[in-house]
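**Student:** What shape does this take:
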Amino acid sequence: MTIASHLAELRKKHETLSDMVEKAQRSPATDDLQIAEMKKQKLKLKEEINRLSAAH
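**Tutor:** Here you go, the predicted structure:
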């Protein structure tokens, strides 16, 4: 897998998580811990995207 394709996949996952977080925040039944975990995953993806972009 090339760096460019890996970055594209990471961006896609980040966007999907963003959508999931937005939906979860609008739903009163969603647990705050679940939202926090999704946000952590999203941040890790963003950091990895930034790291790979800087190296590329």
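
**Student:** Please count neighbours and contacts with C-alpha atoms only from this point.
**Tutor:** Will do.

**Student:** So for stretch 48-56, what gets flagged as buried?
**Tutor:** Neighbour-count burial for stretch 48-56 flags residue 49 (criterion: 16 or more other Cα atoms under 10 Å).

**Student:** Need the contact partners of it.
**Tutor:** Stretch 48-56 is contacted from outside by 3, 7, 10, 11, using Cα atoms under 8 Å, 6 or more residues apart in numbering.

**Student:** Here is a second sequence; please produce its structure as well for comparison:
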Amino acid sequence: MSDARDLSMKTDDVLQVELEVFKQEHRDLDEAIHALVERGKNDQLTIQRLKKQKLRLKDIIARIEDRLTPDIIA
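**Tutor:** Take a look at the predicted model:
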């Protein structure tokens, strides 16, 4: 996965592609968590691990979006 140091070395085009990939992974994890809960698979350890992965992805997504969004001086 990407970290903060990697962001400064990548072009906006590369970051945009990675952003879409990370967003899809985030949605996939959300669906997997939802499916486990819906099916009554009460494997709390697995659900907790998936939620942690989802939070890590959310942080990466936020950092990439911050990098891609130009600073606006008010």
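
**Student:** picking up where we left off before, mind checking which of the contacts of stretch 48-56 of the first structure are in helices?
**Tutor:** 3, 7, 10, 11 (DSSP state H).

**Student:** what about the residue mapped onto residue 38 of the second structure from the first structure, how many neighbours?
**Tutor:** Residue 38 of the second structure maps onto residue 26 in the first structure, with residues paired by TM-score structural alignment. The tally of other residues near residue 26 of the first structure (other Cα atoms under 10 Å) stands at 9.

**Student:** now residue 26 of the first structure: how far from residue 43 of the first structure?
**Tutor:** Using Cα to Cα, to the nearest Å, residue 26 of the first structure is found at 20 Å from residue 43 of the first structure.

**Student:** rewinding a little: now that we have the ones in helices among the contacts of stretch 48-56 of the first structure, which one has the most neighbours?
**Tutor:** residue 7 (19 neighbours).

**Student:** which SSE is the nearest residue to it once chain neighbours are set aside in?
**Tutor:** Leaving aside its sequence neighbours, residue 7 of the first structure sits nearest to residue 49 (Cα to Cα, 6 or more residues apart in numbering; 6.1 Å). Residue 49 of the first structure belongs to helix 32-55 when assigned by DSSP states H and E.

**Student:** mean shift between that helix and the second structure?
**Tutor:** Here helix 32-55 of the first structure, set against the second structure after superposition, deviates by a mean of 0.3 Å using mean Cα distance after the TM-score superposition for the first structure.
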